[in-house]
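*Asks:* For reference, the sequence and a predicted model appear below.
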Amino acid sequence: MENKKVWFVTGASKGLGLTLVKELLSQGYQVAATSRTVESLTKEAGASSDNFLPLEVDLVSEESVKKAIDKTVEKFGTIDVVVNNAGYGQFGTLEEITDKAARQNFDINVFGSLNVIRFAMPYLRANRSGRIFNISSIAGFLGNFAGWGIYAATKFAVVGFTEALSAEIKSFGVKATVVYPGYFRTNFLESDSFSVIESNIAEYADAKASLDAHQQQINGNQQGDPLKASLVLIKVAADDNPPCIYFWARMQMTWQKQKLRRLKKI
């Protein structure tokens, strides 16, 4: 039986977003997917079809996001599930990172998602149903990674506004979930998804070591499977009572215990 649920997925031309879109289409869902260019989407996920709407969107622009939401509803009639997946990694110590770079990371990772929520919610609220998934990071749970301060701050922000959103929309029958991914085999650490501020202060040896480890050892060797993660997300979306907080990580218990140990020292 053809599945008529309508999904709206941002950051869909690569990585987890692309894997999710392909799996959704294979299962018969209707999917609107966004990227910075339509060409990058259609190259990877296929041309526009009865079930697929590729959209070129500037997430920082309210006008661009509104047009994307309007086009989705025009084509499919509604929106049922929103996945705020778009984002990129930013590396640089807080002393070295520029104001511009820090604000740009917040623009995409935080304010882009808020724009999507702002224009999707009227439809979800009218339907008295729907799911919103905001993709955070393990860096939004543990921030003690040298050189990742701004990125962690954006992902902590995602957690905070998702928890508030969950409380705000529960009376409408809409559920919000923040997802904590661990390391997945995607191109997150490649240059087109990962921005690095060139270090000019040699004393930051720990940050330099962290950068080297991520680029030379972790990149390409991540244990997480984006297809398995996509299947889990689809399953959670179908739950009547999905959790507000969801961990996608083999190291989940280790990280949680580490956080608790730090809190107990307070």
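*Replies:* Cool, the structure landed. Numbers count the residues shown, from 1 in each chain.
*Asks:* going forward, measure contacts between C-alpha atoms and count neighbours the same way
*Replies:* Will do.
*Asks:* Confirm that Lys4 sits in a helix.
*Replies:* No. Note on Lys4: no helix contains this position according to DSSP: H, G, I helix; E, B strand; the rest coil, which reports coil.
*Asks:* For it, give its distance to Asp80.
*Replies:* Taking C-alpha to C-alpha, to the nearest Å as the measure, Lys4 falls 9 Å from Asp80.
*Asks:* Between the two, which has more neighbouring residues?
*Replies:* Taking neighbours as other C-alpha atoms under 10 Å, Lys4 and Asp80 compare with Asp80 leading, 20 against 13.
*Asks:* Now do the contacts for the more buried one.
*Replies:* By C-alpha atoms under 8 Å, 6 or more residues apart in numbering, the contact list for Asp80 reads 5-8, 124, 129-131.
*Asks:* Throw these into CSV and include secondary structure, neighbour count and distance to Gln222, thanks.
*Replies:* Formatted as CSV, the contacts of Asp80 follow (DSSP: H, G, I helix; E, B strand; the rest coil; neighbours: other C-alpha atoms under 10 Å; distance: C-alpha to C-alpha, whole Å):
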residue, secondary structure, neighbour count, distance to Gln222
Lys5, coil, 16, 31
Val6, strand, 24, 30
Trp7, strand, 26, 27
Phe8, strand, 24, 27
Leu124, helix, 24, 35
Ser129, coil, 18, 35
Gly130, strand, 25, 32
Arg131, strand, 21, 28
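*Asks:* which pair in these spans the largest distance?
*Replies:* For the contacts of Asp80, with distances taken as C-alpha to C-alpha, the pair at the greatest spread is Phe8 and Ser129 (14.6 Å).
*Asks:* can you map out the strands along this structure?
*Replies:* Remark: strands assigned in the chain by DSSP state E are 6-9, 30-35, 52-56, 81-84, 89-91, 130-135, 174-181, 194-196, 245-248.
*Asks:* possible to save those strands as JSON lines with distance to Asn115?
*Replies:* Written out in JSON lines, the entries for those read as follows (distance: least, C-alpha to C-alpha, whole Å):
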{"stretch": "strand 6-9", "distance to Asn115": "13"}
{"stretch": "strand 30-35", "distance to Asn115": "13"}
{"stretch": "strand 52-56", "distance to Asn115": "15"}
{"stretch": "strand 81-84", "distance to Asn115": "10"}
{"stretch": "strand 89-91", "distance to Asn115": "20"}
{"stretch": "strand 130-135", "distance to Asn115": "12"}
{"stretch": "strand 174-181", "distance to Asn115": "15"}
{"stretch": "strand 194-196", "distance to Asn115": "22"}
{"stretch": "strand 245-248", "distance to Asn115": "21"}
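*Asks:* try this one next to it:
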Amino acid sequence: MTTEKQNDKVWFVTGASKGLGADLVQRLIGEGYLVAATSRNKLALINLIGEQENFLPLMMDVTSNADVKNAVQQAITRFGRIDVVVNNAGYSQIGAIEELTPEEVQKNFDVNVFGPLHVIRNVAPHLRAQGSGHIFNIASIGGFVGNFPAFGIYCATKFAMAGYTEALAVELAPFGIHTTLIYPGYFRTNFLEKDSAMVPAHPISAYANVREQEAQHLDEINGNQPNDSKKAATVFIALSKQEQPPVHFFMGLGASDFVKAKLSVIEQALIDHAELAESTAITY
């Protein structure tokens, strides 16, 4: 058991000006942790927390590798190290696969997939050098279950994060670095508000199921999510204190229901088609 005080740890949190990130940073600061928090809007961070000795607000565009490298270096210069990284920055691009433009798709991947990779690429050398650390990659339940019409591209970005996080976990384990992939269910944040979730620029009217799902999320689920993001902050801190934290963590009431439903479908598909699937074996 380490003798290091837990609140001596330095946290680096992206997308920290609202939602889960904002609640996490506020909780961390309140408990005396050292926190570097990033946003495209530095003033929003200052307005959220104020000027505090243990808080470093940083303006950072997660899609810019140069921006990320600079922010990581500023955090290390200020606090001497980084211990816990939370890749939280991201947004939901709504729209049917057919109707989304290449630019809409690319932007969602730039922020949700390549942005966290910039952070990992720039922070990993420091974590390896100190022989410790914990990376949280915030996916979504949509990074495990993708059958949401209107959210295919967003789910694809989170599936991508899930894929490289599984590899990252085994790559970094020999260096004493933990990696946890968080799959949040529905949390009551501004994630589904109209200034956060992006709707398609050129909707196709034929996709009635897509419009129905879009309206359900923006008008019915939004504001009625069953989970409290302030309680999620407590969960992150608890996970960061575990000696052997999980690689996969499904967070929030209802998340496990989605997981069990998909596992059931996959298991049944394996059973129903086993003979045909294995008919490709080379015989001698």
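*Replies:* Noted; the coordinates are in hand. Predicted model only: the values in this text are computed from it and were never measured.
*Asks:* What span of structure 1 is stretch 75-92 of structure 2 aligned with?
*Replies:* With TM-score structural alignment applied, stretch 75-92 of structure 2 matches the range 72-89 in structure 1.
*Asks:* Need the residue closest to the centroid of structure 2.
*Replies:* Averaging the C-alpha coordinates of structure 2 gives a centre point, and the residue nearest to it by C-alpha atoms, centre = their mean is Ile138 (1.8 Å).
*Asks:* thinking it is in contact with Leu181, fair?
*Replies:* Yes. The pair formed by Ile138 of structure 2 and Leu181 meets the contact definition of C-alpha atoms under 8 Å, at 6.2 Å.
*Asks:* for the contacts of Asp80 of structure 1, which one is nearest Phe194 of structure 1?
*Replies:* With C-alpha to C-alpha as the yardstick, the closest approach to Phe194 of structure 1 among those comes from Phe8, at 23.6 Å.
*Asks:* what ranges do the helices span in structure 1?
*Replies:* Chain-ordered helices for structure 1, with DSSP state H as the definition, fall at 15-26, 38-45, 62-76, 99-106, 112-127, 149-169, 205-213, 226-238, 252-264.
*Asks:* got the contact list for the third one?
*Replies:* Going back to what we said before, that points to helix 62-76 of structure 1. Helix 62-76 of structure 1 is contacted by residues 6, 8, 30, 32, 53, 55-59, 78-79, 115-116, 119-120 when judged by C-alpha under 8 Å, 6+ apart.
*Asks:* could you give the angle of that helix to strand 30-35?
*Replies:* Interaxial angle, helix 62-76 of structure 1 versus strand 30-35 (axes from the mean of the first three to the mean of the last three C-alpha atoms, to 10 degrees): 160 degrees.
*Asks:* In helix 62-76 of structure 1, which residues have enough neighbours to count as buried?
*Replies:* By neighbour count on 16 or more other C-alpha atoms under 10 Å, the buried set for helix 62-76 of structure 1 is 62, 64-66, 68-73, 76.
*Asks:* so how far is Ala209 of structure 1 from the counterpart of Pro149 of structure 2 in structure 1?
*Replies:* By TM-score structural alignment, Pro149 of structure 2 lines up with Ala146 in structure 1. The spacing between Ala146 of structure 1 and Ala209 of structure 1, counted by C-alpha to C-alpha, is 9 Å.
*Asks:* One more: Arg103 of structure 1?
*Replies:* From Arg103 of structure 1 across to Ala209 of structure 1, the span is 25 Å (C-alpha to C-alpha).
*Asks:* same question, Phe76 of structure 1
*Replies:* Using C-alpha to C-alpha, Phe76 of structure 1 is found at 48 Å from Ala209 of structure 1.
*Asks:* what's the burial count for Gln52 of structure 2?
*Replies:* When neighbours are defined as other C-alpha under 10 Å, Gln52 of structure 2 has 12 of them.
*Asks:* Equivalent analysis for the one 3 residues further on, please.
*Replies:* Applying the criterion other C-alpha under 10 Å, we find 26 residues in the vicinity of Phe55 of structure 2.
*Asks:* Just give the closest residue to it, not the sequence neighbours.
*Replies:* Once its chain neighbours are removed from consideration, Phe55 of structure 2 has its nearest residue in Val35; the separation is 5.0 Å (C-alpha to C-alpha, 6 or more residues apart in numbering).
*Asks:* quick one: what's aligned to that neighbour in structure 1?
*Replies:* In structure 1, Val35 of structure 2 lands on Val31 (TM-score structural alignment).
*Asks:* would you list the contacts of Asp80 of structure 1 in TSV and tack on distance to Phe188 of structure 1?
*Replies:* Listed next are the contacts of Asp80 of structure 1 as TSV, based on distance: C-alpha to C-alpha, whole Å:
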residue	distance to Phe188 of structure 1
Lys5	28
Val6	26
Trp7	23
Phe8	21
Leu124	30
Ser129	32
Gly130	28
Arg131	25
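*Asks:* what sits up against stretch 107-114 of structure 1?
*Replies:* Contacts of stretch 107-114 of structure 1 (C-alpha under 8 Å, 6+ apart): 59-61, 84, 86-88, 134, 154-155, 157-158.
*Asks:* go on, stretch 223-230 of structure 2?
*Replies:* Taking C-alpha under 8 Å, 6+ apart as the criterion, the residues outside stretch 223-230 of structure 2 that touch it are 19-20, 23-24, 27, 185-189, 252-253.
*Asks:* 7 Å instead?
*Replies:* Around stretch 223-230 of structure 2, the neighbours that count as contacts under C-alpha atoms under 7 Å, 6 or more residues apart in numbering are 20, 23, 186-189, 252-253.
*Asks:* Near Ala208 of structure 2, how many other residues are there?
*Replies:* Applying other C-alpha under 10 Å, we find 11 residues neighbouring Ala208 of structure 2.
*Asks:* Map it onto structure 1.
*Replies:* Mapped onto structure 1 by TM-score structural alignment, Ala208 of structure 2 lines up with Ala205.
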